[in-house]
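**Student:** predicted model and sequence below, questions to follow.
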Amino acid sequence: MSTVCDFPRVNDALLQRLDVPIPRYTSYPTAPVWTESVGRQAHAAALSRAGRQRPDAPLSIYVHIPFCRERCSFCGCNVVIARSPAKADAYLGALVREMDIVAGLLGERRTVSQIHWGGGTPTFLNERQIEGLWTAIARRFRVLPDAEVAVEIDPKVTTRSQLALLRKLGFNRMSMGVQDLDPDVQDAISRIQTPQQTADMLDSARELGFRGINFDLIYGLPRQTPQSWARTLDQVLAMSPDRMAVYAFAHVPQVRPNQKRLPLAELPHGVAKLELFRLAWEAFTGRGYRPIGMDHFARPDDELAEAQARRALTRNFQGYSVRAASDVVAFGITGISDVDGLYVQNGHSLARYQDAIVEGELATERGFTCSAEDVRRRAIITQIMCNFHVDLGASAERLFASELERLRELEAEGLVEVRGSELTVTPLGRIFVRNVASIFDAYLASERPFSRAV
């Protein structure tokens, strides 16, 4: 697969029509259609079935550490503001008890191929807490020697000593929040982080042996201009991380009230916002990075790039991956598990979560039971989102007649190519791959509070 340098030309009419609220499809069906009628009992039954039916299949584990010292005004994550790591002790105790409950339901199925600590800020925890949490996981689950063990870090609060401990415990991959390195933009989003802090943390991670080091960037933030963004891109490229995620800013103040603090008049939209993504695309691909999925970039020898070249890339709530565990088990508030055809999510309330766990119950708040048709459509959407290609099979005309009709409309606009039962997303279509995937979404409703496509 050749490196893509030229960003596809997008005319204003197409952008105006397709830049609408649309899911990112980290799950299908998407979270807004999940219901509270699927709760603890269904969750427990799914874990038990998964343990009995697939005792040797490895698991993917997600642990949510919700704590942050302060709330950034752009943030869309589920966080708890606290000043001292001591505030996390009760929560960590609940996490361990939740692991006991889940491990008991899984029975002998304890092998793990992927672990991800997200937040919040996992390195809000002190070293005693970090080691204690890891020990709790390692005592209850068997982490494979080649497992991907990843952590999200904030360079502003993470020390080299913490990083060294994480590496010693077995963490081998990390994702670093950067967002933007321009001082005016950082002031607008209430997140001050110097380029030197970022570079020093990257150097430390490399010296310690972390691989697949990722930077998270966001375009569409207030006060971003093509000139300021180009400077950020130059600084990032000078640091040369292994991977980069370049997310479109999801402005959803109706869901995240903290975003109401942002200077609304200074947010780029439409053509101006797409121009920022174009600059990132051309800067990164021009330096040899391969575009991955809808908004990631990786070095050509990175396993993500190699998997996408083979059309073997996959994706779950932890992001793009080459390790497709059949079941994802999540711990902590808002954690989303994907087990035996069932999506379940823990509640948002720290107090209610801890109360449920103390009582020996799962903290499930809502979920969704996937039908066979949901599973079929999820596989199609995943292939589109990850590998830009899918074969709909011999029965495509019968099963997806209306979808094929809509796809031919997109084909006329240059977004896809349809050859028999095979669908391929074009370079132009990659920019709007969420729109392409939405063709197969049987639940999509325009009034849902999704972020925009661009």
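**Tutor:** Sure, I can see it.

**Student:** going forward, measure contacts between C-alpha atoms and count neighbours the same way
**Tutor:** Will do.

**Student:** buried ones in stretch 419-427, by neighbour count?
**Tutor:** Buried residues in stretch 419-427, defined by neighbour count with 16 or more other C-alpha atoms under 10 Å: 423-427.

**Student:** same deal with stretch 265-279?
**Tutor:** Those would be 267-268, 273-279, for stretch 265-279 by 16+ other C-alpha under 10 Å.

**Student:** would TSV of the residues you listed with secondary structure be doable?
**Tutor:** Compiled in TSV, the buried residues of stretch 265-279 are given as follows (DSSP: H, G, I helix; E, B strand; the rest coil):
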residue	secondary structure
Leu267	coil
Pro268	coil
Lys273	helix
Leu274	helix
Glu275	helix
Leu276	helix
Phe277	helix
Arg278	helix
Leu279	helix
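
**Student:** could you export these as TSV, including distance to Glu403?
**Tutor:** Listed next are the buried residues of stretch 265-279 as TSV, based on distance: C-alpha to C-alpha, whole Å:
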residue	distance to Glu403
Leu267	35
Pro268	33
Lys273	29
Leu274	27
Glu275	30
Leu276	32
Phe277	29
Arg278	29
Leu279	33
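
**Student:** another structure for you, compare them:
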Amino acid sequence: MTRLEQMLGESPYVAYLYGYPHKTAYRPFTPPLSLESVWAEERRDALFLYFHVPFCEMRCGFCNLFTAAGPKQDVVDGYLGALERETQRVKEALGRASFARLALGGGTPTLLDVAGLNKVFDLAEQVLGADPRNIPVSVEVSPETVDAQKLRVLRERGTDRVSMGVQSFIEAEVAAVKRPQKTAQVEAALDLIRSTGFPTLNLDLIYGMEGQTPESFLYSLRETLRFSPEEIYLYPLYVRPLTFLGKKARAWDDLRLSLYRTGRDFLLSQGYTQVSMRMFRAKHAPDAGGPVYRCQEDGMVGLGCGARSYTGAVHYSSEYAVGSREVRNIIASYSARTAESFGEVGYGFRLDDGERRRRFMLLSLLAEGVDLAAYRARFGAEVLEDFPELLELEAHGLGRRDATGLRLTAAGVERSDLIGPWLHSDGVRALSSEYAWR
């Protein structure tokens, strides 16, 4: 029995792969690398810019993101001061650069007040030279932290996409994942977002919560469509180490695959196009223009504690934690850093040629599919010779080859969270398995 065959006999929900290698494969660099050396060989004509705001009003029971709940204002102010020092030092290292996309995530960027939001946009525009009004800009928001004034600021500063994690329109379901959310507040926030005129609204829903059924999931989907979102993401619930649900360690029936199929089929019947296992796009969604960010590509400048940056040879970030004390300590250390210290890259992953090829193959496969000619042009090799294991996908009905490439079938798409981890290199798999969660 092959490893894939063994995994296919187990849960299809192994891990969500939105980047490769996973952050649990990052380790300290000894000695640290200079920022200039890390970016020396990277093109600077169409970089992607990301600011991380590691604060939320609360931590949901399923969340393992790098964020601290309910920070005091002096902590936020100290963080923004360090973010400015880091941005200025990164600008010094990058030199002349232009940016094709901008995103603010977290955490919840709209936990910041109006002055804080303007501060982040000023760093992007005035320090780094990005032009938010002429490139796609996406911002994560939450029902508890948006108001009319903040939304006006986001729109005036160039934001054309807002994303909100609703998770469910049934209060008992979100309460089961320790999210004390009122549906009336969600609906009021969505009405406010729509009235502000953002071209793209994305809503996230979760399936697999305690007490959820296909009927209740369809109810949330129908409620979602009342707001005509241009994008919808459907996320399976994961119970991760050190989260509230992870500590609870509840044994529950795994209905996620049937719930996924219920949601997928419904959205397809409503005219949405499936882009990936998680993402669905409406017919009325605008063409954002410019290059679409794809994780296969490099040139990601991540700023802030918890943000990741990608160059061809090096991925790096601050250290990662989930536990509240450890997160607070990492944020405090970040906030105390000097401008000079931001010139050192101390934690991340070096990608050799094999890992670069694997990253491109894997993330292409989980999106639009592996283009044989694109792989050949980039690496001077054939993807099926570099990764013959891909032929197993076809043998199991999970992939389909044609003259141009290899793409996942519907059965393969719904097993993306199994196929991704299956394709990890032995080295990355070993590092991730040795990672000590904290």
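**Tutor:** Ah, there it is. Just so we're clear, the structure is a prediction, and the values are computed from it rather than from any experiment.

**Student:** still on that earlier bit, between the buried residues of stretch 419-427 of the first structure, which sits nearest Ala305 of the first structure?
**Tutor:** Proximity of those to Ala305 of the first structure, judged by C-alpha to C-alpha, is greatest for Pro427, which lies at 16.0 Å.

**Student:** now do the contacts for the corresponding residue of the second structure for that closest one.
**Tutor:** When the second structure is aligned by TM-score structural alignment, Pro427 of the first structure is paired with Ala410. Neighbouring residues of Ala410 of the second structure by C-alpha atoms under 8 Å, 6 or more residues apart in numbering: Leu398.

**Student:** and the residue nearest to Ala136 of the first structure when sequence neighbours are not counted, what element?
**Tutor:** The shortest distance from Ala136 of the first structure to any non-neighbouring residue, by C-alpha to C-alpha, 6 or more residues apart in numbering, is to Val96 (6.3 Å). Under the criterion of DSSP states H and E, Val96 of the first structure resides in helix 89-106.

**Student:** do you know how far the residue lying closest to Val114 of the second structure once chain neighbours are set aside is from Gly158 of the second structure?
**Tutor:** Counting by C-alpha to C-alpha, 6+ apart, Lys150 is the residue found nearest to Val114 of the second structure once chain neighbours are left out, at 5.8 Å. Distance of Lys150 of the second structure to Gly158 of the second structure, computed by C-alpha to C-alpha, to the nearest Å: 13 Å.

**Student:** all helices of the stretch 301-450 of the first structure, in order?
**Tutor:** Taking DSSP state H, counting those that start in this stretch, the helices of the stretch 301-450 of the first structure run over residues 303-309, 350-358, 372-387, 396-399, 401-412, 427-431, 433-438.

**Student:** distance to Leu18 of the first structure added to those helices, as TSV?
**Tutor:** As requested, the helices of the stretch 301-450 of the first structure are exported to TSV (distance: least, C-alpha to C-alpha, whole Å):
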stretch	distance to Leu18 of the first structure
helix 303-309	25
helix 350-358	38
helix 372-387	16
helix 396-399	25
helix 401-412	11
helix 427-431	10
helix 433-438	7
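
**Student:** just those: most buried one?
**Tutor:** helix 433-438 (a mean of 22; mean count of other C-alpha atoms under 10 Å).
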